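A.B. asks: Coordinates only, no sequence provided:
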């Protein structure tokens, strides 16, 4: 236990966090804790001496933690570099504000806030305006109110991004102008390696000039090895474009591929099971 640096208990429903305090007291070197889909109890989480932990990477996706527990945790952990905190009703504007003002997001390189319906685009814009330039991975998927407008406004800040996940599979009342979006990504994210657009094909608006926007993305984002789109007309257009340029394995559908910030975990290679 003393040497433990990384602990992954994703989807272990019996994990409530009752031994978290002891875990951190005994495992001073624990840097990575992945607890996606566990049954964490906020009271247990509040008892942990987060300020004494060496923790750098944390996944608390879909854990039902309260707003109080989230604020307590994010303002006391000294230097997170990786945070995955999607599908949490308790994660609202006040949590993000507290993290920004009382916590330490200065080391953060990866942020996943998937399906955080209680976060406003205004709060996200403020956070990304301050810290977006340092992010290598950003996932703001599953939120109908986060459209291409917010993305267009923050793309110039995301010039170090390697992984970006955007869009929701729910049918929207507004349309996403995907040509301008692709253009913005190509011109602002030269280091991009993985990109996923989850929007329903019916919501994607593109024109005869689409080929030019896709060409620019393909030529400017030379490190791009994975581009995931919902299966539909636009997917076919993009796939054909990349195939003509002999980049046959890049474009995939959301049916059989998902992009995640997990590639940025320091122990990612050790966490990949056969």
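C.D. replies: That came through fine. Just so it is clear, the structure is predicted and the values come from calculations on it, not from any experiment.

A.B. asks: contacts, neighbours, all on C-alpha from now
C.D. replies: OK.

A.B. asks: Would you map the helices across this structure?
C.D. replies: Secondary structure of the chain (DSSP state H): helices at 20-26, 42-46, 67-76, 93-101, 121-131, 148-154, 178-188, 210-220, 233-244, 268-271.

A.B. asks: So residue 85 sits against residue 65, correct?
C.D. replies: No: assessed by Cα atoms under 8 Å, residue 85 is found out of contact with residue 65, at 9.8 Å.

A.B. asks: Can you get me the start-to-end distance on stretch 186-199?
C.D. replies: One end of stretch 186-199 sits 19 Å from the other (Cα to Cα, to the nearest Å).

A.B. asks: now swap in stretch 198-210 and tell me
C.D. replies: End-to-end distance for stretch 198-210: 18 Å, by Cα to Cα.

A.B. asks: got the contact list for it?
C.D. replies: 141-142, 165-172, 174-179, 228-234, 254 (Cα atoms under 8 Å, 6 or more residues apart in numbering).

A.B. asks: Buried residues of it, list them for me.
C.D. replies: By neighbour count on 16 or more other Cα atoms under 10 Å, the buried set for stretch 198-210 is 198, 199, 200, 201, 203, 204, 206, 210.

A.B. asks: In strands, which of those residues appear?
C.D. replies: Using DSSP state E, the members of these that fall within strands are residue 204.

A.B. asks: Second structure for comparison follows:
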């Protein structure tokens, strides 16, 4: 008698549930149409604890409020912890249902970025009360106060707040800027904030930073990246009031050197700092890096004032012995010799190093310092500028593989025309694939060498490792203490 063939249906339900948990929700919904058993597993509430209903993110599109209300009651229920809602699904009825049926909801994202008109929230009497994380994607023109006034009494437990602006949508011809959300009122309702991220909001200025500092003494991380009106005039007040502040991210702000130098940096607890593209003077950069007690993460690229003197002062008179991540992008006034000396001295403690955008930093410097970078997890090298010399990428890959066994992310930004490799280059690729087993992301500029590396990794069934600079960029943000809290969208 022939025994029945083994099939996936013979697996226990708990094993199938575990398998389904690795799939995106769009795929789970498709598999629910396979059979009754799979439908039952696909609708298990344990698979629906982290849900995005934004079609552009998850592919899930709920077409009616009645459908969403049914999902909240029967599929999300008590297991729901994280939810993303698009503008059309944010109504007082939905929020009431979430408050009553999803008591364990702690993370919510409300996307108003495409809103041209808000729903009526006059009748809203309830809102989720256990929130620890809230992200609001702001509209360019819709004022939020009518909605915010209704939720102030429910959000005092929030510890992580993201307000996401429309920086990427701003056109060259500046239109009138609207303060679409009242930050001064919001800060009074959220006294327990640890992490505040104000990303790309065109109306945010120093008064808003001062507002948070006046009521949020638990603040440990503040990010105001791409908030062009921030000049740093409130930094002294911020550090005087928020003694626990460890992370300050101010990429692409308009910091003024006199405001930065006025801060008593030596009395702060600052550990992580991003001043990329802030146009600070050489004197200011030197003063800052010498006085900060113990930086562990620094991003200071695109600064004309950052030169050898600044790096030398940081090395000799500053405190760089705790530095684990360094990003020095496009610093044309920094010599390769100064970098070599600094990396030789401190490279053994680095977990992330980015020296991109500098034509004079070639494979020769990297090959010289790689033996020191034995604990590096993230490396970014190369430039899109046209070079007069060739990059011997086979030797470089071989050096990386033999020295950086803990490497997780690597990016080579050199143009394909600058890369020189031989027909035997497959051996170097094999070595980095075999030795760097933790490597999850290898980014290259699209070209012949990219195709060779991609094919090599795909033959070894590592299809998601090799990517192009068109779709992916590597940086040191993964090494931030608050990286997971700072994630949004």
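C.D. replies: Alright, I've got the coordinates. Source: prediction; values computed, not measured.

A.B. asks: TM-score for these two?
C.D. replies: Put the two chains on top of each other and the TM-score (TM-score structural alignment, normalised by the length of structure 1) is 1.00; 274 aligned residues with a Cα RMSD of 0.4 Å.

A.B. asks: Show me which of the contacts of stretch 198-210 of structure 1 are buried.
C.D. replies: By neighbour count, with 16+ other Cα under 10 Å, these hold 141-142, 165-169, 172, 175-179, 228-230, 234, 254 as buried.

A.B. asks: quick one on the thing from earlier: quick one: the helices of structure 1 as a markdown table, columns for distance to residue 35 of structure 1 too.
C.D. replies: A markdown table is the format used below for the helices of structure 1 (distance: least, Cα to Cα, whole Å):
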| stretch | distance to residue 35 of structure 1 |
| --- | --- |
| helix 20-26 | 11 |
| helix 42-46 | 12 |
| helix 67-76 | 14 |
| helix 93-101 | 19 |
| helix 121-131 | 24 |
| helix 148-154 | 28 |
| helix 178-188 | 31 |
| helix 210-220 | 35 |
| helix 233-244 | 33 |
| helix 268-271 | 13 |
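
A.B. asks: quick one: which of these is nearest residue 32 of structure 1?
C.D. replies: Each of these has some distance to residue 32 of structure 1 by Cα to Cα; the shortest is helix 268-271, at 10.4 Å.

A.B. asks: Distance from the chain centre to that closest one, please.
C.D. replies: Going by Cα atoms, centre = their mean, to the nearest Å, the spacing between the C-alpha centre of helix 268-271 of structure 1 and its chain's C-alpha centre is 18 Å.

A.B. asks: mean per-residue distance, that helix to structure 2?
C.D. replies: Here the mean offset of helix 268-271 of structure 1 against structure 2 after fitting is 0.5 Å, by mean Cα distance after the TM-score superposition for structure 1.

A.B. asks: contacts for that helix?
C.D. replies: With contact meaning Cα under 8 Å, 6+ apart, helix 268-271 of structure 1 is reached by residue 262.

A.B. asks: which residue numbers in structure 2 go with it?
C.D. replies: When structure 2 is aligned by TM-score structural alignment, the counterpart of helix 268-271 of structure 1 is residues 483-486.

A.B. asks: Likewise for stretch 71-88 of structure 1?
C.D. replies: When structure 2 is aligned by TM-score structural alignment, the counterpart of stretch 71-88 of structure 1 is residues 286-303.

A.B. asks: And residue 250 of structure 2, what's its match in structure 1?
C.D. replies: When structure 1 is aligned by TM-score structural alignment, residue 250 of structure 2 is paired with residue 35.

A.B. asks: The closest residue to that match other than its chain neighbours: neighbour count?
C.D. replies: Distances taken as Cα to Cα, 6 or more residues apart in numbering put residue 10 closest to residue 35 of structure 1, at 4.7 Å, once the chain neighbours are dropped. Residue 10 of structure 1 sits with 16 neighbouring residues when counted by other Cα atoms under 10 Å.

A.B. asks: Kindly report the same for residue 245 of structure 1.
C.D. replies: By other Cα under 10 Å, 11 other residues sit near residue 245 of structure 1.

A.B. asks: Which residue ranges of the stretch 1-150 of structure 1 form strands?
C.D. replies: 6-8, 32-34, 57-59, 82-84, 110-112, 137-141 (DSSP state E, counting those that start in this stretch).

A.B. asks: for these, which one sits closest to residue 148 of structure 1?
C.D. replies: The closest of the strands of the stretch 1-150 of structure 1 to residue 148 of structure 1 is strand 137-141. By Cα to Cα, the value is 11.3 Å.

A.B. asks: mean per-residue distance, the closest one to structure 2?
C.D. replies: Mean for strand 137-141 of structure 1 is 0.2 Å (mean Cα distance after the TM-score superposition for structure 1).

A.B. asks: for that strand, which positions count as buried?
C.D. replies: Residues of strand 137-141 of structure 1 classed as buried by neighbour count (16+ other Cα under 10 Å): 137, 138, 139, 140, 141.

A.B. asks: thinking again about what came up before, which ones among the buried ones among the contacts of stretch 198-210 of structure 1 lie within strands?
C.D. replies: By the criterion of DSSP E, membership of these in strands covers 141, 165, 166, 167, 176, 177, 228, 229.

A.B. asks: Nearest to residue 16 of structure 1, out of these: which one, please.
C.D. replies: residue 141 (26.6 Å).

A.B. asks: Touching, that closest one and residue 117? I think so.
C.D. replies: No: using Cα under 8 Å, residue 141 of structure 1 is not in contact with residue 117; the gap is 10.2 Å.

A.B. asks: about what we covered before: for residue 261 of structure 1, which of the helices of structure 1 is the nearest?
C.D. replies: Within those, the stretch nearest residue 261 of structure 1 is helix 268-271; the backing value is 10.1 Å (Cα to Cα).

A.B. asks: mind listing what's buried in the closest one?
C.D. replies: Result for helix 268-271 of structure 1 [16+ other Cα under 10 Å]: no buried residues.

A.B. asks: ok, now stretch 253-264 of structure 2?
C.D. replies: Buried, per 16+ other Cα under 10 Å, within stretch 253-264 of structure 2: 253, 254, 255, 256, 257, 260, 261, 263.

A.B. asks: Could you dump the residues you listed into TSV with distance to residue 71 of structure 2 added?
C.D. replies: Output for those, formatted as TSV (distance: Cα to Cα, whole Å):
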residue	distance to residue 71 of structure 2
253	42
254	46
255	47
256	51
257	53
260	51
261	54
263	51
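
A.B. asks: Among those, which one sits closest to residue 432 of structure 2?
C.D. replies: Of all the buried residues of stretch 253-264 of structure 2, residue 432 of structure 2 sits closest to residue 253, with 38.5 Å by Cα to Cα.

A.B. asks: Please verify my assumption that the closest one contacts residue 231.
C.D. replies: Yes: counting by Cα under 8 Å, residue 253 of structure 2 touches residue 231, with 6.9 Å between them.
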